[in-house]
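Chemist: Using only what follows, build the 3D model:
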Amino acid sequence: MSSVRDDFDAKAYNPTFEWGFLAPKYWGTWLAVLIGALLSLLPNAVQLFIARQLAKVAVKLNNKANRRARVNLAMCFSSKSDTEREQILYQAYVTSISFTIGFASLTLRSKQWLENNTTIRGFEHLTNVTDSGENVILLVPHTWAIDIPAVLLASRGLPVSAMAKAQKNQVSDWLMHKQRVQYGGRVYDRSGGIKPFIKSVRSDGYLGYYLPDEDLGREHSVFVDFFDTTKATISGLGRLSKLSKSKIVPLFAMYNSQTGQYELDFYPALPFPTGDEHQDARMMNQCIEDYVSQRPEQYMWILRLLKTRPDTDVNPYGK
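Modeler: So this is what the prediction gives:
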């Protein structure tokens, strides 16, 4: 892509700084940003030590996040013991806290630092498609390091187009957006519909960023197997692939808390569209299962992954 590429799109989400961000109600947010910036400069061994201590506390909290995680783990890994599932939860917290401690580095450090601190495997599965002039939608499950590929690819001249929901905290929302598109790319608000996203991939050559594991309710889902249970899985990726004339390339993003490095695994393009929504949905879930089974600590088990059940309206996470 050209170095003078214009990433601006009036239909994209483009939050800007407001003087109101300096109001007292946001001082706590700015303090957290300052502390986060300082922590990100600590050696990885120190960050890991802090993460392990905080993770021991986190797993003992009686909160909604832990309840969701334990329900998800019990339903997905019914054959594992409570001890095994608790170990996954603990390691997931170590991973998430370690990643969060170093998150500001994406902004404070350089492109070269990002390159030097990222291990990439299977990148040819992406370049084989892009070099042939075909469009790509990346299939990216919800791992803690989910933002890393978009930033790194944009730094290499391969900007990403994604859809997201604005955060309630306007300062956090603005800072997060600036970090995500610091080297280029576009983010569209979900409320604006999917057409601008499709255009950016099909006509403007952006890499699409598709999150396959969200539970959007019965209306937008089909029920297919997911680990040891059944999940309301987003339908329509086959249609999206057809409309955007794109290949679907799976990508699994990880943060290695032991090394302090990011790891990105690209996989061969999937045979989309198959013409069968259930088959497409099962293929997506199978991808997630294959990746997560190898590195379960990377996955965001705290999400409402299984909120919509096929045979009841009862929320499995309770009140």
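Chemist: only C-alpha atoms for contact and neighbour calcs from this point on.
Modeler: OK.
Chemist: Now do the helices for the stretch 1-150 of the chain: every range, in order, please.
Modeler: For the stretch 1-150 of the chain, the helices defined by DSSP state H, counting those that start in this stretch occupy 27-39, 44-58, 64-76, 82-101, 105-108, 111-116, 124-130, 148-155.
Chemist: Using JSON lines, lay out these together with mean neighbour count.
Modeler: Putting the helices of the stretch 1-150 of the chain into JSON lines (neighbours: other C-alpha atoms under 10 Å) gives the following:
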{"stretch": "helix 27-39", "mean neighbour count": "14"}
{"stretch": "helix 44-58", "mean neighbour count": "17"}
{"stretch": "helix 64-76", "mean neighbour count": "19"}
{"stretch": "helix 82-101", "mean neighbour count": "21"}
{"stretch": "helix 105-108", "mean neighbour count": "17"}
{"stretch": "helix 111-116", "mean neighbour count": "14"}
{"stretch": "helix 124-130", "mean neighbour count": "16"}
{"stretch": "helix 148-155", "mean neighbour count": "21"}
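Chemist: Reformat those as a markdown table; add distance to residue 224.
Modeler: Below are the helices of the stretch 1-150 of the chain laid out as a markdown table (distance: least, C-alpha to C-alpha, whole Å):
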| stretch | distance to residue 224 |
| --- | --- |
| helix 27-39 | 40 |
| helix 44-58 | 32 |
| helix 64-76 | 13 |
| helix 82-101 | 23 |
| helix 105-108 | 37 |
| helix 111-116 | 37 |
| helix 124-130 | 27 |
| helix 148-155 | 28 |
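Chemist: Nearest residue to the residue most central in space within the chain in space, please, no chain neighbours.
Modeler: When the chain is reduced to its mean C-alpha position, the nearest residue by C-alpha atoms, centre = their mean turns out to be residue 146, at 3.1 Å. Once flanking residues are discounted, residue 146 sits nearest to residue 253: 5.7 Å by C-alpha to C-alpha, 6 or more residues apart in numbering.
Chemist: Which SSE is immediately downstream of the helix or strand that contains that neighbour?
Modeler: Residue 253 is part of strand 246-256, with elements assigned from DSSP states H and E. Counting by DSSP H and E, the element after strand 246-256 in chain order, helix or strand, is strand 261-266.
Chemist: Who are the packing partners of that next one?
Modeler: Helices and strands touching strand 261-266, as assessed by 3 or more C-alpha pairs under 8 Å, 6 or more residues apart in numbering; DSSP states H and E, comprise strand 118-121, helix 124-130, strand 246-256.
Chemist: Here is the second sequence; please produce its structure so I can put it next to the first one:
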Amino acid sequence: MPKQDTSTPNYYTPRYWPTWLAILLLNIWSMLPWRLQTAVARILGRVLMTLARRRRHIVDVNLQLCFPEWDEATRKKKIKEVFFNNALGLVETSNAYRSSAKTLQDKVVIEGLDVLKAAQDQQRGVLLLGAHYSHLDMGGALTALACDPLAIYRPNNNPLMDKYIIDGRMTFMKGIIKRSDMRSIARALKKNEVVWYPPDQDYGRDHSVYAPFFGVNAATITATSRLVKFNQSPVVMLSCYRDEKSEKYHLTFKPAPEGFPSGDDTIDAELINKAIEDCIRLAPTQYMWTHRRFKTQPDGRAKLYK
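Modeler: Below is the predicted model of the structure:
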């Protein structure tokens, strides 16, 4: 068997120059006043929506499926908002990596701390269930103001960008664990840690059941139920959205859905999906609709996105 290469990449080769440029531009962008940051995001959002036709199609399909009550004019407006929020999420990430705790405290309204504390008092770890919002890393930094969480993540394919993300998240997270490392997640809960875990993406058929998400059949991982069973860890739902008027983030800790865990993986998936859906509805276009949430179906890969 060939020996695995564990050496550190040389990040200064030409291969990584575009990534360095992107990081530099992000840092410069984050130094601008907030109003200018949002203005740049609006321009970039329009550019992305024009150039990223495939992603625009995915967003369009997702919104048609999940919000059938929106007419075409409303949906087109919402698509623009999705791309704006995704663009703004880039600079929000840089803001999260560069901001101090004191600065962040002035930008957030936190509710439900009693729910979080009651879960922590059980001394069985806490499974903090969140979702993939466009301001994902800012949400993580704000969560760190209330507790000392560990976060689950998927490594980036670009080693330099992966290092940038890990280093940035470690400025406010206690630690990070790879999504595939279920043993480490379970051990963290056993050690009474707060673990942020996102069960809102389509990871294929393995270890998944099918449950409604916005009324649409969606492959939903069963890991949430398995982790709870392992250590009887309490579950807390986490919602985060940015209020456009006040320009403040609202972070809320909510109890687990009534009846969870039920002992039935499918029922549990339905309960969790509905709880996440309720959080997303607080600010629908701040969710990452660019993901193919419904790509896996019982009869094979969905043709929804073709």
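Chemist: Pull the distance from the strand holding residue 253 of structure 1 to the chain's centre.
Modeler: Strand 246-256 of structure 1 has its C-alpha centroid displaced from the chain centroid by 10 Å (C-alpha atoms, centre = their mean, to the nearest Å).
Chemist: cool, stretch 45-60 of structure 1 as well?
Modeler: For stretch 45-60 of structure 1, the gap between its own C-alpha mean and the chain's C-alpha mean amounts to 22 Å (C-alpha atoms, centre = their mean).
Chemist: Give me the neighbour count for the spatially closest residue to residue 9 of structure 2 that is not a sequence neighbour.
Modeler: Distances taken as C-alpha to C-alpha, 6+ apart put residue 159 closest to residue 9 of structure 2, at 7.6 Å, once the chain neighbours are dropped. Under the neighbour criterion other C-alpha atoms under 10 Å, residue 159 of structure 2 is assigned a count of 16.
Chemist: mind checking what residue 159 of structure 2 lines up with in structure 1?
Modeler: With TM-score structural alignment as the criterion, residue 159 of structure 2 lines up with residue 170 in structure 1.
Chemist: cool, residue 118 of structure 2 as well?
Modeler: That one, residue 118 of structure 2, aligns with residue 128 by TM-score structural alignment.
Chemist: same thing with residue 65 of structure 2?
Modeler: In structure 1, residue 65 of structure 2 lines up with residue 75, judged by TM-score structural alignment.
Chemist: follow-up on the earlier one: mind putting the helices and strands packed on strand 261-266 of structure 1 into JSON lines with distance to residue 313 of structure 1?
Modeler: Formatted as JSON lines, the entries for these read as follows, by distance: least, C-alpha to C-alpha, whole Å:
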{"stretch": "strand 118-121", "distance to residue 313 of structure 1": "41"}
{"stretch": "helix 124-130", "distance to residue 313 of structure 1": "40"}
{"stretch": "strand 246-256", "distance to residue 313 of structure 1": "32"}
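Chemist: Now the strand holding residue 253 of structure 1 on structure 2. Mean distance?
Modeler: In the superposition with structure 2, the average deviation recorded for strand 246-256 of structure 1 is 1.6 Å (mean C-alpha distance after the TM-score superposition for structure 1).
Chemist: Roughly how far does residue 94 of structure 2 sit from residue 166 of structure 2?
Modeler: In this structure, residue 94 of structure 2 and residue 166 of structure 2 are 12 Å apart, going by C-alpha to C-alpha, to the nearest Å.
Chemist: Could you check which of those two has the larger neighbour count?
Modeler: Set side by side, residue 94 of structure 2 and residue 166 show unequal neighbour counts under other C-alpha under 10 Å, the larger going to residue 94 at 21 against 17.
Chemist: What does the more buried one correspond to in structure 1?
Modeler: Aligning on TM-score structural alignment places residue 94 of structure 2 opposite residue 104 in structure 1.
Chemist: Regarding the closest residue to residue 176 of structure 2 other than its chain neighbours, what is its secondary structure?
Modeler: Using C-alpha to C-alpha, 6+ apart and skipping residues adjacent in sequence, the residue nearest residue 176 of structure 2 is residue 151, 4.7 Å away. Following DSSP: H, G, I helix; E, B strand; the rest coil, we place residue 151 of structure 2 in the strand state.
Chemist: ok so, going back, for the nearest residue to the match of residue 94 of structure 2 once chain neighbours are set aside, give me its contacts.
Modeler: Nearest residue to residue 104 of structure 1 in three dimensions, chain neighbours excluded: residue 37, at 5.4 Å (C-alpha to C-alpha, 6+ apart). Contact criterion C-alpha atoms under 8 Å, 6 or more residues apart in numbering gives 102, 104-105, 108 as the residues in contact with residue 37 of structure 1.
Chemist: cool, and residue 66 of structure 2?
Modeler: Shown in contact with residue 66 of structure 2 (C-alpha under 8 Å, 6+ apart): 213-216.
Chemist: of those, buried ones?
Modeler: Among those, those buried by neighbour count (16 or more other C-alpha atoms under 10 Å) are 213-214.
Chemist: now, which of the contacts of residue 66 of structure 2 sits nearest residue 224 of structure 2?
Modeler: The shortest separation between residue 224 of structure 2 and any of the contacts of residue 66 of structure 2 is 15.8 Å, and it belongs to residue 213 (by C-alpha to C-alpha).
Chemist: The aligned residue in structure 1 for that closest one and residue 290 of structure 1: what is the separation?
Modeler: When the two structures are superposed using TM-score structural alignment, residue 213 of structure 2 falls opposite residue 226 in structure 1. Relative to residue 290 of structure 1, residue 226 of structure 1 is positioned 11 Å away (C-alpha to C-alpha).
Chemist: cool, and residue 123 of structure 1?
Modeler: Here the criterion is C-alpha to C-alpha. By it, residue 123 of structure 1 lies 18 Å from residue 290 of structure 1.
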